[in-house]
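1. whatever this is, show me its structure:
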Amino acid sequence: MTKVKGVKTYRKPAGGWGALRAVAGALSDQETVVEGGRSLLSANQPDGFDCPGCAWPDPKHTSSFEFCENGAKAVAWESTTKRATPEVVGAHTVAELLTWSDHALEDLGRLTEPMVYDRATDRYRRIDWAGAFDRIGEVMRGLSSPDQAEFYASGRASNEAAFLFQLMGRKFGTNNFPDCSNMCHEPTSVALPDAIGMGKGSVTLEDFDLCDAVFSFGHNPGTNHPRMMSTLRAAAKRGAAIVVFNPLRERALEKFASPQDPVEMATLTGTDIASRYFQVAVGGDAAAVTGMLKALLAADRAGGQVIDWPFVVEHTAGFEALAETVDAADWPTIEAQSGLTRADLEEAAAIYARSKAVILCYGMGITQHRSSSSAVHQLANLLLIRGNIGRPGAGICPLRGHSNVQGARSVGVAEKPTQALLDNIEKVFGFRPPQHHGHTVVEAIAAMRDGGSKALISLGGNFAVAAPDPAATFPALTGLDLTVTVATKLNRTQLLCGRESYILPCLGRTERDDQAGGRQAVTVEDSMSMVHASRGLNPPASEHLRSEPWIVAELALALLGPDTGVDWRGLVADYGKVRDLIEQVFPETFTGYNQRILTPGGFRLPVPPSERIWKTASGKANFIPYQADGDDPRRGDPDVLLLTTVRSHDQYNTTIYGLNDRYRGVSGRRDVIFASPADLKARGLADGDLVDVVAAFADTGPNGGHVRRLAGFTVVERVLPTGCLAAYYPEANPLLALADHDRRSGTPAYKSMPVRLMRAG
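-> Predicted coordinates:
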C-alpha cells in the first residue's frame, strides 16, 4: 500500500458500482442530471444518437442501456447546462486563460456564439456569423498559395461534415489534411494495406461470439472503450482464452463486473477476463510476436502441424522471407527486447496454436512507436501463419478511438489521397483536385513553425494539446496569420491565437439538427466498418449554434466564392444530398447509401479480407518481415528508460473530465510517474519522491538546445517491466520531439519516449 497523497491500490473489479457512481457524479457535476439521464436512454438507439465517445460497435442498436461510463461522461460533458458565453469567456484575458488547466477550460461549458480574438484587449469577443465568414474568407483568399493552408479534421465529425470539409479543401487547392488519424492509427492505415489489402479491421462483433481466443496487444478497454468489456466478458465466460500483452496491469483486463449483471452487482463480484497476462516491455510487442512466430515454426517443423499450409500456399506470398528473418532472431535478443522469457513466449504460442479461431486486437500501444508500421506488419504475420483472417471468429481488430475517425478516412479526409479518389472527385464535380500529397500532423506543425503554412482551420479537436512537442507546436500556432476552430467547448488550441483567430461553435452529437429540409441525421462509421445514422434529440445549447455541415458549407462559400459548381446551401438543407454525392465519389463502398442507413444498425462497408479477397499488388496476403527503426537510439544505455503515455479513467483523448484515475488508484491529481521498484531502487528513489523526467537525447532540430523536462512530478511505484515508465497524456507530451515518430506513417512515438529519471532539482 502506497502512502502517497491521492494514490492508493485499487483491488475491486472494474465496472460495477464504481462505474455507476461515476456516471451519477458526471451528470451531477455538469448540472445535467435529468437532461443527461434522458439523453443516455437514446444513445446508440435506432432512432437516437451515436455516442460521442469511442468507436466500438453497437450490438444490433437495440439495447436501452448500450452505453458505458466513458460514453455517459461524454454525453454529460456535451449536455451540460454550463455555458461559455462571450461574456463568460471575455471576462478573462487569453493570457489568464492559458494558465488554467485543460479541465477548467472545458468545464466553462458549451460555447454559444461565434467569437473573434481582440488583440488590443487580449480577449475574445462576440462576432456574428456573417462577419466571421467574410473576414476568414478574405484572409484565406489572400494566401500566396493554397498549400499555405492546413485543414485539420477530428474524428468526432460526421461523414457528411468530413466529406464537405475535404471537398472544400481540395476545391481551395490543397491536400493538406492533417487529421487525428495521423496521431493514433496511421500505422494501421498505411501498413495493413501492404499485408491484407485494406487499412481497417477484418472482424465483426459477431466474430467475438465464435472465437476460441482473443490476443490483446497495447490497449486498455476499461478506460478507452469500456463497451468492449461486455464483449470480452462474454467471451471469457464461455471459455475463450484471452491473452493480454501490456506493460501495465490494467484492472479491467484482469477482472470486470458488468453494471447490467444483477448477480455481480449484488455480490460485489466480477468475471476474470485475461486467462494469461504478459507484461511486455514498452515497445517490445514486435519482439514478443517474433518469439511466438519462432516457437510456432519450431513446433511445425517438429511435426506439430501448426502452420495452416493450405492457406499459406493458396492465399499468401512472402512466407520464406518471414521464416528466414524469424530464424535469424536469437532468443537472448528477443527476451531482452520483449521483456519476457522464452518460456512466456512459448506458452503464448502454444495457446495460439491450439486455438482454432483467433481475433487479434491492438491499440495505440502498438501504433505510437518509431517502428509502428512494421509492428502492424508483424501482428498480421502472426494471424496469417495460421489462416486467422477471412473465416468466422478470426481476424484483426484495430481499436479506434474517436467515434468516427475511421469514417472520416472512408469519405476522403486523407493527406495522401488515392488516385481513384482524385479522379472521381474530378468526374463528379468537374474540377481537377491537386495531385501532390499534403501534410500529416507532424509535417503541418513543421510547416507552420518554418513559415511555410499561414492558416489552420480545425474541424473539431484540440490540435495543439493532442500534438507532440509543445515547444514547437505552440509557437507555430501563434505565428500563423489565421486560426479557426469549429468546436463545442473552449480548449487550449483556441488560446494560441494567430494574428487573427476565430471560434465557431457547433451543435453536438446529442442535439437536434434542423435545417431547411427538416430534421437531419448524420452518419458515422464504427471500428468494424458499420455505418449507421445518428439523430440528436436535445434542443441546441444556444440559438446561435450551427451544425458542422452548415459551418463547412458557409466556410466554403467564403473561401471559394458563390460560383464553385457546388450547391453548398442546397446540400446543407438536406444531408441526403451529401450522401448521394458520397455514393457517387465512392461507388464501390457506399452504394445505396441513403436507403441502407434506414435499416436499424445501418450497413457494413465492403471488407474484402473477410472474404479472403486480397487487394494487394500481389493479389495475395503478404508476409512482411519486421524491421526496426535503425536510427532508434533507445536501447543500449542502461540509464535510459522508455516512458509510455496512458489515459486516465477520467478523460477521453485530450478531454479531461476530472482528475481521478480510479482503476490506477489515483485521485485528485495527474502529476505522477509510474515506475518499477527495481528502477527506483537503482536510482536511490522511493515511492512518493519528487522527480524530474528529462528527455534522454539532445534536441538537434530547430529548437536545438531545448531541454525537454517534466519537473517536480511524484513517482508512484507500480509493477512494470524494468526500464519502463508511464505517465499521463497529454501532460508528458513536452518530452516528445517533433522528429520522434514512426518513419512510415509519421505517427508520433507517444508510447516510447527515451528519458532519464532523477530526483527533482
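
2. only C-alpha atoms for contact and neighbour calcs from this point on.
-> Fine.

3. how about the strands in the stretch 1-150 of the chain?
-> Listed in chain order, the strands of the stretch 1-150 of the chain (DSSP state E, counting those that start in this stretch) span 14-15, 83-84, 110-111, 115-118, 123-126, 149-153.

4. redo those as TSV? Include distance to Gln435 and mean neighbour count.
-> What follows is these, written out as TSV (distance: least, Cα to Cα, whole Å; neighbours: other Cα atoms under 10 Å):
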stretch	distance to Gln435	mean neighbour count
strand 14-15	49	28
strand 83-84	41	20
strand 110-111	37	27
strand 115-118	34	22
strand 123-126	38	22
strand 149-153	16	28
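
5. one more sequence to fold, the one below, so I can look at both together:
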Amino acid sequence: MTDQETPKRPADDAEAPPSPEFHPYHHPAAGWGAAKSVSRFLLRERELVDGPRAIQKMNHEGDGFDCPGCAWPDDLKGLRLDICENGVKHVTWEMTHKRVGPAFFAAHTVGELSTWSDAKLEDQGRLTHPMVYDADSDTYVPISWAKAFALIGDTLRGLDHPAQAAYYTSGRLGNEATFLYQLMARELGTNNLPDCSNMCHEASGRALQASLGTGKGTVDLKDWEVTDALFIIGVNAASNAPRMLTALAEAHKRGTRIVHINPLVEAAATRAIIPHDFADMALFRSTPTSTLNLQPRIGGDMALLRGMAKAVLTESDSDPKALDREFIERHTTGFDAYRALCESTPWQEIERQSGVSRAKIREAARIYCEADRSIFSWCLGLTQHEHGVDTVREIVNLLLLRGNLGREGAGPSPVRGHSNVQGNRTCGIDHRPSPDFLDRLAAACGIDPPRAHGLDTVGTIEAMHQGKVKVFVGMGGNFALAAPDTPYTAEGLRNCELTVQVSTKLNRSHLVHGRQALILPCLGRTEKDVQEAGVQSTSVEDSMSMVHLSVGMKRPASRHLLSEPAIIAGMARAALPDSSTPWEWYVEDYDRIRDTMARALDGFEDFNRRVRLPLGFRICQPARELVFHTPSQRAEFATAELTDVVPKAGMLKLGTMRSHDQWNTTIYSDNDRYRGIKNLRTLIFMNPADMRDRGLELFDEVDITSTAKDGTTRSVYRYKAIPYDLPRGCATGYMPEMNVLCAIGDYSTQSDQPLMKNLNVTVRPTGSGTGT
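-> Have a look, this model is predicted:
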C-alpha cells in the first residue's frame, strides 16, 4: 500500500492558508475574466514592462518566438494578438526576474527544499548555474560545465551496457535539439527514449497508424474554417488549448454545428468572448461555442461513438446518402465486419456503458449525418484509458462511414497539449523506431543505430527499480511529478547512479535524485540564443503538422546558461570522445543541424528553405491524400468489442486533470476559475448524488483509495469533496497530486499509457474507517 498525506504548507510560511471557496462558474470563457487574470499575474510577477513587450512577439511570424505552452497552431492570417491567458502566464513565468543561484542552494538543503510546495519551488525563479549534488552537505554546489559534462561522460562510458541509461524528453524541446538528443542516444547504443507522449497521446498515434498508416491527424486550421460539424471529445479547451476558443467561436458564427463530449461541461463548451475581438470585449458580447453537450461516464466515449455509428448505419437503410459507399468501397477494408458488429451491439448495452441516452446519441448522429464535412478532435480524455487505442480507432470508423477523410474540412484532429511534443516524435524521440527511420538516420549520420526497441516511461521506471537503468537524463519537464505512482517513481530515481535534469526552473525532480545528480540550466524559448554564427532560431511542430521557426527576444537570465543543443552536444562529446559526429560544428550554426535533418527525416526535405517560408511548411500526411501505409494499403475499419467501464458497486471511476491556473506540473496558484475553485487543490469533484450516498457535503474531508489491477491500494487523505455536474459513478481531481493513486502496473495493454483517467477508487469520510 502507498499512502500520501495532503501536502503541508512550508514551515516558513507563517500565515494560515486562506479558506477554500467554491462558486460555480456561469460566465463565458476568456473575455474580461482572462484579461483580469493576466493583469493580476503580470503585476504579481512584476513584469508590467517586459511581459507586454514579450506578448507582442509571441506566436508572430518571422521575428517572434513560439509560445512554450500548448501546440495549437498559429493563426494563418497574421493575427497580432494570437495569444491566450495561459500562454501569457507561461511566458511570464519563464521571464521572471527571480533567480536561483549558488547562494540560494548554499542556504537551503535538499531535505529542507523537499518540504516546500511545488508552486513555491518553481516560484523561486530561474536557475543560473550548473550545479552538482553534494551528499555531505545535502546541498547542490556549483560545478563548471566542463566538469559536469565529464561526470556525465565518465558515468555513461562506465556502464556495462548502453541500455542502462534512459533519455527522457518533455514537449518543450525544439526540433533541432530533439534530433541531436536522439542521435546521441542511438550513437551511444540505445533506443531508451521515454517521453511525455508515453503518458498522453501514445494511444492516438498507435490508433491512427493502425487505421490510416499515419500517426498524426490529417486536418489543419483551414479545414477548421470550412467544416460543417465539429465533434470535440475529452478536451478542456479553455484551459489546455485556449486559442481553440477562437476557432470554436468563429465556427459557430459561420453556422458550424459543434458537439462537445466530455463528462464535465467545461467553460469552453458554453460561450466565449475572444479577447482580441475588441467589439465583443467592449460590449461584453459572447458567442456560443456549442450546439450540443453530451456527458458520458468516464471511459464511456467508445460506447457513445459506437452508438453514433449504429445510428448512422440504421439511417442508411432509408437514406442512401447517410453512407459514402463509393469511398468505403474504394478506400477501406473491413466495413462488412464493422457493420455487423454495430448491428449486433444492443442499444441497452451502449446506453449502460456510455451513460448517455439513446435519444441523445441519435441527436449527435443526426448532426453528423446532416454535415457534409466533419472533424473529430480529441485529447487525453480519450487516450488515458485501457481501451484508448480502440476508442480513437472508433473515431476513425465514424469518419470512414461518411468519407470524411482526404477532403477539405474533414478528418481526425488530435489536440496536443505540449508545445512541441509532436515535433519530438517526428524528429526521432521514439522508443519503438521504424526500420525505415533507422535506415535513413544511419545513411544521413554515418552511425549504426540499435534496432531493438527501447524503454518507454513506465518501462524506464520499472527498470530503475530493478537496477537495470542506472542513469536518467531528463531534458526538460518534471518527471518525478508527471509520472504515475509518485512514491514508486521517486524510489526508482533515487536508485540511479546519476540523474541529470536540464531545466529552466527549480522543481521536484531536482530533489528526487540519484546518488549523483546534476542540474543543468538552459535557455528558455523567450531568450536569445547566440552561437558562433549569430542569433539562432529553432523550429517546432504544432498539432496540425505545421513546422515554423521560433526566435527568442530577451537577454538570457544568466550568462552561465547554455542552449539545449549546446548541452546535448557537450554531453555527447564527453560520452563519445571518438565520435565522428561534428557535435561542436552543429552547435555553431543550427542550419547545419537542419541540413542533416533534411536528409534523415521524411518530410523535411529542403528544410532550411521551407521553414523560412511564410508560416513555415506543413509535413505531408499521406492519409490526407488517401494514401494509406497500412498492410492492406487501405483505411482499415476496427472491430473492437466494447469494454465494461461501469464502476463496481461502491466504487467510482476517477480521472485526473489540470486546473485552469496550472500548466502541466507547473502550478501558478491554488485557484481554478472556470470550475469555481479558490485556494484549494487537494479536492475531489463528485456527483451530488454520490456525495449524498456517502453522507458528504461541500468541503467535507474524505480519504480516497485506489485499487490497482494487482489488488494493491494507494491512498490520499483529507481531500475536500466538491459537488459538481458529473455523471453518477464518476469523480475527478487534480494531477500531479493524484498521480500517487495510479499504480505503476495500471497501464494500458494497448498503448502502455498509465491509466490516469481510469482509476477505480473508493471515497470515505475522513476518520470513518470504512470504505463505501
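
6. so which of the strands of the stretch 1-150 of the first structure gets nearest Glu264 of the first structure?
-> strand 14-15 (10.2 Å; Cα to Cα).

7. what sits up against that closest one?
-> Applying Cα atoms under 8 Å, 6 or more residues apart in numbering, the contact partners of strand 14-15 of the first structure are Gly222, Arg251, Ala252, Lys255, Phe256, Ala257, Ser258, Pro259, Tyr663.

8. whereabouts in the second structure does that strand align?
-> Mapped onto the second structure using TM-score structural alignment, strand 14-15 of the first structure covers residues 29-30.

9. ok, stretch 496-515 of the first structure next?
-> Mapping stretch 496-515 of the first structure onto the second structure (TM-score structural alignment) gives residues 512-531.

10. next one: stretch 680-693 of the first structure
-> With TM-score structural alignment applied, stretch 680-693 of the first structure matches the range 691-704 in the second structure.

11. distance from that stretch to the middle of the chain?
-> 31 Å (Cα atoms, centre = their mean, to the nearest Å).

12. related to what we said a few turns ago, buried sites along the match of stretch 496-515 of the first structure?
-> 512-514, 516-530 (16 or more other Cα atoms under 10 Å).

13. inside strands: which ones of those residues?
-> Among those, the members falling in strands (DSSP state E) are Gln516, Ala517, Leu518, Ile519, Leu520, Pro521, Val530.

14. what is the nearest of those to Pro556 of the second structure?
-> Val530 (9.8 Å).

15. skip the chain neighbours and tell me the closest residue to the closest one.
-> Gln536 (5.9 Å; Cα to Cα, 6 or more residues apart in numbering).

16. circling back: what's the mean deviation for the match of strand 14-15 of the first structure versus the first structure?
-> Superposing on the first structure places stretch 29-30 of the second structure at an average distance of 0.7 Å from its equivalents, by mean Cα distance after the TM-score superposition for the first structure.

17. counterpart of Ala732 of the first structure over in the second structure?
-> By TM-score structural alignment, Ala732 of the first structure lines up with Met738.

18. OK, contacts around that match?
-> Shown in contact with Met738 of the second structure (Cα under 8 Å, 6+ apart): Thr656, Val716.

19. mind listing what Lys253 of the second structure touches?
-> Contacts for Lys253 of the second structure (Cα under 8 Å, 6+ apart) come out as Thr287.

20. so what corresponds to it in the first structure?
-> Aligned counterpart of Lys253 of the second structure in the first structure: Lys237 (TM-score structural alignment).

21. rewinding a little: can you put the ones in strands among the buried residues of stretch 512-531 of the second structure in a markdown table and add distance to Val702 of the second structure?
-> Below are those laid out as a markdown table (distance: Cα to Cα, whole Å):
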| residue | distance to Val702 of the second structure |
| --- | --- |
| Gln516 | 39 |
| Ala517 | 37 |
| Leu518 | 39 |
| Ile519 | 38 |
| Leu520 | 40 |
| Pro521 | 40 |
| Val530 | 53 |
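
22. quick one: the longest strand along the first structure to the second structure mean distance?
-> As assigned by DSSP E, the longest strand anywhere in the first structure is strand 709-717. On superposition with the second structure, the mean distance recorded for strand 709-717 of the first structure (mean Cα distance after the TM-score superposition for the first structure) is 0.6 Å.

23. list the buried residues in that strand.
-> Arg709, Leu710, Ala711, Gly712, Phe713, Thr714, Val715, Val716, Glu717.

24. do I have it right that the third one meets Val672?
-> No: Ala711 of the first structure is not in contact with Val672 according to Cα atoms under 8 Å; the separation is 10.6 Å.

25. what sits against Gly428 of the second structure?
-> Counting by Cα under 8 Å, 6+ apart, the residues that Gly428 of the second structure touches are Thr178, Phe179, Gln182.

26. show me what it lines up with in the first structure.
-> By TM-score structural alignment, Gly428 of the second structure lines up with Gly412.

27. its match: what secondary structure?
-> At Gly412 of the first structure the chain is in coil, as set by DSSP: H, G, I helix; E, B strand; the rest coil.

28. how close does the residue mapped onto Arg670 of the first structure from the second structure sit to Pro736 of the second structure?
-> Under the alignment defined by TM-score structural alignment, Arg670 of the first structure is paired with Arg681 of the second structure. For Arg681 of the second structure, the distance to Pro736 of the second structure (Cα to Cα, to the nearest Å) stands at 10 Å.
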